[in-house]
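> Provide a 3D model corresponding to the input given below.
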Amino acid sequence: MKRSAGKYGWRQIAAALTAVWLLGSCASSVYADDKIAREPELSIIVRSSSSSMLFSRLEIDSPSLLRELRAARAETAGRTPFFPDIEVEWRPDSRSRVYRLDHTGHLLSPETNHRLPLPNSAAARMLAYARILRNRHYGKLVPWSEARRLVARKSIFTLTDLESGLSFRVQRRAGSSHADVQPLSKEDSATMKRIYGGRWSWQRRAVLVGTASHRLAASMNGMPHGGDGIPDNGFNGHFCVHFLDSTSHRSETPDWGHQLRVHQAAGSLSRYFSSSPPLTLALSFVEALNSKDTDMLALLREQAPQASFQALDSFLNELESIAVRGKREARPDAPSSQEDERLSAEIELPVRIRRIEGRSVDAKLRFSFEKSSIGSSWRLIGVSSNVPGISF
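Model prediction:
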């Protein structure tokens, strides 16, 4: 599902930012001085994952920026950090080229491992365009204390799955620590079931909550349970929608799996990981394994040594499910004073692994972390297991 953000020249940046803010959750397109009907030579695309069917495109009409691109000379990139959700399409001739945008505004080629360095002014413009589109694509990260007023009880709103792009209508029926909602009709229930591959599931998914004036970042599960209040909607019960810092019914701490998807829906997952302590990163790795989210796994091991995780693909091919055993009532994203002063850390998690052929095994996963200096971000450098045959 494509959501176009129109064409912009550099002079329209300020106007475009205003237009994006005014549109809020509206899905219509924005156009500024659109005088060119031909296929755009330069576009920026935002999608939350490599397989996401929901994406937003910004067509850039800037002769000066195109001149800078044509004048750029490729150089070896090395391991340069880039925005995993941003693609840049450039058509200098009949062939389309796809690049990534690094954190300084330069273009990276994943095919050749080369970089196109741009002048500082041009790089700043690329970052500004990307910022416009990301703000347009994702939901706003708001705490449950605010979200519960924006989606009040008995209110009707739309949920859009960030991966499939499918949308359906729901009504909030109850919920004090998160929103308990129900599909409005049989058609809405059928769409929700399509999102989950034709069967109900407890799997958490990143969603956008759309109201008349807001687009919020949230996470949902897909399993009917509990009370029912809308007859003949094809859904026996309700399901849960979580927001930032919301909790489940029987816990005073946020569900870390839902919190991951909330940040994913806000486009803030990378920032969330960069400020997280080792325990959060370890739990996130297990959650990404269980959902086979290869994009999240790539983000978590982005700074790991190149020799690490060579057996990860084969492990995923054999995996049916994986879950942490036991309950944790402490917030996993609360760093300890000891972690603030250390430059390395080890986390051990007891897990239950179920293989596709049906066999289950209990194991302990040991996660190794390090950081370059006090105050810098933790990075995952390796994962090992105490069970032979389980390797990454």
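> drop to CA atoms for contacts and neighbour counts, all remaining ones
Will do.
> in the stretch 51-200 of the chain, which spans are strands?
Applying DSSP state E, counting those that start in this stretch to the stretch 51-200 of the chain gives strands spanning 55-60, 75-76, 82-90, 97-102, 107-109, 114-116, 156-161, 167-174, 179-183.
> this one next, for a side-by-side:
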Amino acid sequence: MRRLLAAFLLVTLLFSVCCAKQPAQAKGKEPITVSVSVSPTSPFHSTLNVRAQHSFVKRLFAAKKVPAFVNPHWVRATLTVKKRQFVYDHDGNLFESNKPLQYLLPTDVHQRIEELVAQVERVHYAKATPWEQVKHTFGRMEYATVIDLETGERFHVQRRAGSRHADVQPLTRTDTQTMKKIYQGKWRWKRRAILVEVNGVYFAASMHGMPHGAGAIAGNDFPGHFCIHFFGSSTHKRKEPDPSHSLMIEKASGSLATTITGATAEELVGYFLTALHEQDNHVLQMTTDGFPLPARLSDVASVRKTEIVIPSDERGPLLSEVHVHLTYFTHDNHERNEEWTFLLRRSTPWDKWRIIAVDL
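Purely as a prediction, here's the structure:
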């Protein structure tokens, strides 16, 4: 259903781009393909094909070029123009995929690319609608479709309970099998960015993959229920939103890069540790400048408790240290209590922070 609706919307977008903003006759125009996904390794894409004026393509190719490398974890969209591959990042920079070149685009060309990418994003992501609104659309006993944004896999659920979030169950044995496939065949508490479709309305959300509590749908082979969180949701034990669910909801709404860009040094370290807890390597790398992560981080199975100490060693406006006391468990279930030091840098006082080193 999501795929059919997305196709319909993309056709509508294509019609509006070609007909409303350009002459109806496409003769002499050049094909452009714009594709968006939630991460560089995600096989699930939304794609828009348009035809642009030859003058637009000419100005794009004629733009001044400077040596530069794209951060592969900061990619917002990919473009194909006359069989040439480009990458558009979250800072609004355009790079040629197969060459270390950045294109310094004229303002009108950059604005057009931004418009096209935003059109695809409106189809690929959904709004982070507050739970207080969502629960009236996704009421108890209502049905919904869950779409995993990394894989594109989808399955059907029914909301059975939950006041601070939605307690749901897969409808059938096939739906349970699909959900378990998303979690690589093993039930886990790890959060995932998802879209939830209810009667044609899409919401950005987050789910975990662990059956627990009671279940009431016969024959679905799901021993209990699982939880779906929306913007402003909380767990049964806490009134504040769960950081991991909040992170995944931002991914599902397409706003994570904007949030990371505006984060303080301490907040950025918090995002790093949340991503580490969820074993989300893409988000981990989004918080850094691309340096190789310490190999010992791969031993971390879950982060249980963190306490960030306000930086006491701010080396001017461009460098900062953040010290963190944390408790975590390894994959062989050993508990560790350690202090880590994060070194962060930004290019200018108004630029975004980036983690450049982690001392374990």
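> before we move on, the earlier item: comparing the strands of the stretch 51-200 of structure 1, which stretch has the densest surroundings?
strand 179-183 (a mean of 26; mean count of other CA atoms under 10 Å).
> average gap between it and structure 2?
With mean CA distance after the TM-score superposition for structure 1, strand 179-183 of structure 1 departs from structure 2 by a mean of 0.6 Å once superposed.
> of all the strands of the stretch 51-200 of structure 1, which lies closest to Asp255 of structure 1?
strand 179-183 (13.5 Å; CA to CA).
> Count the neighbours of the aligned partner of Glu132 of structure 2 in structure 1 for me.
In structure 1, the residue equivalent to Glu132 of structure 2 is Ser145, according to TM-score structural alignment. Ser145 of structure 1: 15 surrounding residues under other CA atoms under 10 Å.
> any idea which residue sits dead centre in structure 1?
Gln264 (2.8 Å; CA atoms, centre = their mean).
> show me what contacts that one?
With contact set as CA atoms under 8 Å, 6 or more residues apart in numbering, Gln264 of structure 1 has these partners: 48, 206, 217.
> go on, Ala216 of structure 2?
Gly224.
> Ile132 of structure 1 is nearest to which of the strands of the stretch 51-200 of structure 1?
Closest of these to Ile132 of structure 1 is strand 55-60, at 8.8 Å (criterion: CA to CA).
> Output the contacting helices and strands for that closest one.
Contact here means 3 or more CA pairs under 8 Å, 6 or more residues apart in numbering; DSSP states H and E; on that basis strand 55-60 of structure 1 packs against strand 2-8, strand 42-47, helix 120-137.
> Average offset of it relative to structure 2?
Relative to structure 2, strand 55-60 of structure 1 is 0.9 Å off (mean CA distance after the TM-score superposition for structure 1).
> Adding distance to Asn290 of structure 1, write the strands of the stretch 51-200 of structure 1 out as JSON lines.
Shown next, in JSON lines, are the strands of the stretch 51-200 of structure 1 (distance: least, CA to CA, whole Å):
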{"stretch": "strand 55-60", "distance to Asn290 of structure 1": "25"}
{"stretch": "strand 75-76", "distance to Asn290 of structure 1": "36"}
{"stretch": "strand 82-90", "distance to Asn290 of structure 1": "21"}
{"stretch": "strand 97-102", "distance to Asn290 of structure 1": "27"}
{"stretch": "strand 107-109", "distance to Asn290 of structure 1": "30"}
{"stretch": "strand 114-116", "distance to Asn290 of structure 1": "33"}
{"stretch": "strand 156-161", "distance to Asn290 of structure 1": "19"}
{"stretch": "strand 167-174", "distance to Asn290 of structure 1": "24"}
{"stretch": "strand 179-183", "distance to Asn290 of structure 1": "24"}
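> Tell me which stretches of the stretch 151-300 of structure 2 form helices.
For the stretch 151-300 of structure 2, the helices defined by DSSP state H, counting those that start in this stretch cover 173-182, 243-253, 256-261, 265-277, 281-286.
> now the ones you listed in JSON lines, with distance to His225 of structure 2?
Shown next, in JSON lines, are the helices of the stretch 151-300 of structure 2 (distance: least, CA to CA, whole Å):
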{"stretch": "helix 173-182", "distance to His225 of structure 2": "11"}
{"stretch": "helix 243-253", "distance to His225 of structure 2": "17"}
{"stretch": "helix 256-261", "distance to His225 of structure 2": "28"}
{"stretch": "helix 265-277", "distance to His225 of structure 2": "22"}
{"stretch": "helix 281-286", "distance to His225 of structure 2": "28"}
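> does Tyr328 of structure 2 sit in a helix, a strand or a coil?
Three-state call for Tyr328 of structure 2 (DSSP: H, G, I helix; E, B strand; the rest coil): strand.
> which residue in structure 1 lines up with it?
By TM-score structural alignment, Tyr328 of structure 2 lines up with Arg352.
> That match: neighbouring residues, count only.
16.
> what sits against the nearest residue to Gln158 of structure 2 once chain neighbours are set aside?
Closest residue to Gln158 of structure 2 apart from its sequence neighbours, by CA to CA, 6 or more residues apart in numbering: Tyr143 at 4.5 Å. Contacts for Tyr143 of structure 2 (CA under 8 Å, 6+ apart) come out as 156-159, 198.
> of these, closest to Ala126 of structure 2?
Once CA to CA is applied, the member of the contacts of Tyr143 of structure 2 that ends up nearest Ala126 of structure 2 is Val198, at 12.2 Å.
> Aligned to that closest one, what sits in structure 1?
So, by TM-score structural alignment, Val198 of structure 2 is matched to Thr211.
> Give the equivalent position in structure 1 for Ala301 of structure 2.
Aligned partner of Ala301 of structure 2 by TM-score structural alignment: Ile322.
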